[in-house]
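Engineer: model this:
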Amino acid sequence: MNLKTTLFGKVYVFKDIKDLLAKANEEKSGDTLAGISAGSTAERVAAKIVLADTTLEELRKNPVVPYEKDEITRVIQDSINEEQYKKIKSLTVGEFRDFILSSEEAEIKSITDGLTSEMVAAVTKLMSNMDLVYGSQKLCNTATCNTTIGKRGTLSARLQPNHPTDNVEGIMASLMEGISYGIGDAVIGLNPVVDTIDSVSTILSKFNEFTTKWKIPTQNCVLAHVTTQMEALKRGVPIDLMFQSLAGSEISNRAFGINVSLIDEAYKLMSEKKNSKGPNFMYFETGQGSELSSEGHNDADQLVMEARCYGFAKRYNPFLVNTVVGFIGPEYLYDGRQVIRAGLEDHFMGKLTGLSMGVDTCYTNHMKADQNDLENLAMLLSMANCNYLMGIPGGDDVMLMYQSSSYHDIASLREITGKRAIHEFEKRMEELEIMKDGRLTGKAGDPSIFR
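Structural biologist: The predicted structure is shown next:
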C-alpha cells in the first residue's frame, strides 16, 4: 500500500489510511482543531493524489476505527453485500470517481451495497462541488411512510414549528401557518424544549388530531430522545416516525445516550406499534463535527465520521435522514464556504449510501456566514435532487436560535426548479385552495383557513 508521493520536489508521507483520508479532506475548521488536517494546500493535494491511487479493498481493510473496538464499524462491515463488493474492490478511488460521474443510476445502484463508509467518504474528497451536485442528481432514493418521498420532480419540506416554551397554542399557530404555505409534506417535526413523556405525548397527539381533522397526508414526529418516544409509543400515543440523532462512532453514540442495541429495540417497537402505514418509519439527524465535540472521533476527520453515520442509519431503512450542516458552529465549519462544501458532501454521501437524504441549510449567528450562503446551498441542493429541506417561520428558529430555510424559500425553490410537493400533499393543498398547479395561490399564508 503506497502512502507517499513527491510533489514539486518535496516528498509527502502519510502515516496510515486514516491520516491520508484526513489530509485529503477539504479545509474544515474542525479537522484543524483536532490537529489532523493538511498543513498546507500542497500537502492536501499530495494526499488527494495518493488517495486517488488507493484501492477500495485497501479502504475496506483499514476502517478508521478498528472492527473489534467499535460497533458502528461492525454494523457497516457486516452489512456489506459481498457479491457487489467483489465487483468494485480492485478499483482505485480515482477510478471509482470516474465510474460515478460516467455511469447511469442503475449501474451505480448495482454496487452501492458493496461500499463501506470509508469508500464513500474517500471518493467524496476527490470531487469538486459541481461533481457532488452532478453525482447526487443521478440518484433517486425514495422511501414510504404515510406518503412517498424522493420521487423525481419533487422537493419536499419539513415543517418545523418550534416554540421556546413548547406552548401548544404557539406550536399549532406555526404549524397552521406552515401548512398554509404548502410546507410539511416531508414531515411535521418539532424539536421539543421539554423531553418528558407527557409533553411529547401531548404534542404528538395534537399533531395527529390536526392532520386527521384536515386530512393532511404527511408524517408526524417530535424529535425527543428515542427512549422518551418509545415510552410514549408504549402508552398508545400515535407516532408516525421515530427520531434519533446519530454519530459515527460507538463513543459518540454513547454521548447521545444510545447504542446499536437500543436503536434495534426502537425499530422493532415501531414496526409493531407505529401509527404510519409504510415500511420506512425512522428519522435520523447528523452533522459534521459531532464526534469531535463528544471526543469520539478516534483521530479521524469529520467527513469520514459523517459518512459512518449514514452507514449506521442504513441499517434501519429510514424515511428521512438529514444533516444539520451548520448547526454545531464555527469550531467545525468556520464560514459559509465550508458550510456549502459540507452540505454538498453530506448530501452526496447520504445518496450514495442509499438514503432518503435531506439537508438543513443552516448556520449559527456566531459563524462567518449569512443568508446568501444559505440560499446558495439550498439552490445547489435543489439542483442535486435533494429530497427535502427545512421550512421554518421566517427562517429563524426561535427555540434553537439558528438560521435556516423559510416557508417562502421552499416556495421559491419549487418555482425556480419546477419541482413540486409530494403528490398527495399537493392535491390536498389544491383542495384547500392553497396551491394550484404546484404554485401558491393568493390564499397562501392565511392560517385562518384552519379555524
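Engineer: rest of the way, CA atoms for contacts and neighbours
Structural biologist: Noted.
Engineer: ranges for the strands of the stretch 351-451 of the chain?
Structural biologist: 357-360, 388-391, 396-397, 402-403, 435-436, 439-440 (DSSP state E, counting those that start in this stretch).
Engineer: to compare with the earlier structure, here is another sequence to fold:
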Amino acid sequence: MAYNFTLRGKTYSFKDLKTVLAKATPERSGDVLAGIAAEDNKERIAAQYCLSEIPLKAMLNDLVIPYEKDEVTRLIIDDHDAKAFKPISSLTVAEFRDYLLSYEVDGTILKDLAPGLTPEMAAAVSKIMRNQDLISVAQKIEVVTKFRNTVGKKGHFSVRLQPNNPSDDPKGIAASIIDGLMYGCGDAVIGINPATDNPQEVSKLLKQLDDFRQQYEIPTQNCILSHLTTTLEIIDKAPVDLIFQSISGTEKTNSSFGIDLHLLQEAYDAGTELNRGTIGNQMMYFETGQGSSLSANAHHGVDQQTCEARAYAVARKFDPFLVNTVVGFIGPEYLYDGKQIIRAGLEDHFCGKLLGLPMGCDVCYTNHAEADQDDMDSLLTLLGVAGCNYIMGVPGADDIMLNYQSTSFHDAMYLRKVLNKRPAPEFEEWLLKMGIFDEQGNRKELKEQMLKLKS
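Structural biologist: Below is the predicted model of the structure:
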C-alpha cells in the first residue's frame, strides 16, 4: 500500500509501510549504508508526519516482510492478541503516542496491552517520540522475572557480572567474579562469553561457576553464553541455569546465527524440564542489537531499528528471564556516534518494555566509533531513569576478550546511589549477610576506610 504526504507544497510518496518506517527513522549510519534512509531532514520529517497518520491496524496487513517468506512475520501475526489490541485498535500512530504519554495510562494498562502490540507498532510510535517520551513511557512499565532471585522490580537495579577472560583462565575468571561481587554486581546473572564453544570447556566453566555459587550460597544464576546447540549438547551433563542465544528479527538473520524458532522451542522445553530455579523458572537469556540483520545481508530492506523490535517478538515467545540489547557493539557502520548510540539504546529499551520484555542494555561502544565514556555515562543515566532492568558489569569497563568498552562495577554503584536503587531483593539480603554492604547500600570496607581517614 502506497502512502503520500505533502509538506510545504511538495508531495512525498512512500511505496509501502516498510519504506515509511525506514525514512521516518532518526538518522542512523546503518540505514544510510543500506540505502534506505531519508535523503535529507525534509524527507525524514515528511515520513514522520506520514507515519503519524497511519492507523495501527494497517500494520496487521501491510507487512514489512511477507508472511509466506519469513517465520518471524508468521510468529508476529499468528500470536497477535486481538482482544488485548482492541482498546487501541482505532488509533493512529500519533494518537497512540498521546495515549502512551497520558497520565491515565499506567504500567498495569500497558502490561495488559503488550500482547496486542506488534513490533512494527512499537517501532513506529518510537520514531515520532523524543528521547524524553521514550523514557517517560518506559519507566511506567515494570517487567519482573524470577529464577533464583527477582529482577525488574521498581526501585531495584541489577547487573550482569561479566568476568570474560581471553583464555578462559579459571583464576582470572574467579578474580573478576570476586571483584564484582564486592561491588554488589551479579544479581542479574554471572555470565561469561567463552573463548571457545567447545562443549567440554563450556561444561568446565559451568561447573566452576556452580561450585562457587553453592559454596557461598549466592542467590543468583549462572550462564555461559555459548551457542544454543552447544548448550543443548551438554544440558543433561552440566549445571545449566540460564540458556543463552543471540537472536534477531528476521528468519534469514537467525538462520545465519544457526538457529530457528523450532530450535529455540527445543531449548526452552529442555530448560523447563531442568527446573533449576528456586523461586521461578524463567531461564531463557537473549541478546540482540541494531544492525545484526544488515551485517548478515538479511534485512529485506527493513530499517535496523524495526528489525531490532521484531527480535523482541522472538524473545517474547519464550518468556525470558533476561533480554538485552548490545547497543553499540557492532560499530560506527551501524551506529555512528554517541548521539546515535544513545538514541538507539533508548528506542530498544522502550520497544522491548512496551512489548512486555525484561529489558537490559549493554551500554557499550567500539573504539573506532565517534563515542566515548561520557556518552555512555549519559546513556547509562537515562536508562536508569527509564527503568532499565539491568546493565553489564565488566572489570574496568574494558572487555579484554571482546575488545569493546562497556560499563564497570563502579558504574553500577554510581547509578544505584544517584537514583536510590537497590540490588535484587534476595541478592541484597545476601550482601548484608556476607558483610559486603551495609543497610544504606554502601560497601562496608569503604565506609570503614573513610572513618579511619577522618579520625
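Engineer: that older thread, let me have the strands of the stretch 351-451 of the first structure in TSV, adding distance to Phe319 of the first structure as columns.
Structural biologist: Shown next, in TSV, are these (distance: least, Cα to Cα, whole Å):
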stretch	distance to Phe319 of the first structure
strand 357-360	9
strand 388-391	11
strand 396-397	24
strand 402-403	24
strand 435-436	25
strand 439-440	25
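Engineer: redo these as TSV? Include mean neighbour count.
Structural biologist: Putting the strands of the stretch 351-451 of the first structure into TSV (neighbours: other Cα atoms under 10 Å) gives the following:
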stretch	mean neighbour count
strand 357-360	29
strand 388-391	29
strand 396-397	18
strand 402-403	20
strand 435-436	18
strand 439-440	20
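Engineer: list the contacts for His80 of the second structure?
Structural biologist: Neighbouring residues of His80 of the second structure by Cα atoms under 8 Å, 6 or more residues apart in numbering: 115-118.
Engineer: which one of those is nearest to Val189 of the second structure?
Structural biologist: Each of the contacts of His80 of the second structure was checked against Val189 of the second structure using Cα to Cα; the closest is Pro115, at 26.7 Å.
Engineer: ok so, going back, Lys268 of the first structure: which of the strands of the stretch 351-451 of the first structure is closest?
Structural biologist: Between Lys268 of the first structure and these, the tightest spacing by Cα to Cα is seen for strand 357-360, at 22.5 Å.
Engineer: which bit of the second structure covers that closest one?
Structural biologist: Under TM-score structural alignment, the match for strand 357-360 of the first structure in the second structure covers residues 359-362.
Engineer: widest-spaced pair of the contacts of His80 of the second structure?
Structural biologist: The two members of these with the most space between them (Cα to Cα) are Pro115 and Thr118, at 7.9 Å.
Engineer: shared neighbours, the two?
Structural biologist: Overlap of the contact sets of Pro115 of the second structure and Thr118 (by Cα under 8 Å, 6+ apart) consists of 80, 355.
Engineer: which of the two has more neighbours?
Structural biologist: Remark: of Pro115 of the second structure and Thr118, Thr118 carries more neighbours, 28 against 20, as counted by other Cα atoms under 10 Å.
Engineer: the more buried one and Ile54 of the second structure, how far apart?
Structural biologist: The gap separating Thr118 of the second structure from Ile54 of the second structure is 14 Å, by Cα to Cα, to the nearest Å.
Engineer: run a quick neighbour tally on Arg235 of the first structure.
Structural biologist: Residues within reach of Arg235 of the first structure, counting by other Cα under 10 Å, total 11.
Engineer: tell me who's in contact with the spatially most central residue of the second structure.
Structural biologist: The residue lying closest to the centre of the second structure (Cα atoms, centre = their mean) is Asn324, at 2.4 Å. Residues counted as contacts of Asn324 of the second structure (Cα under 8 Å, 6+ apart) are 286-288, 359-362.
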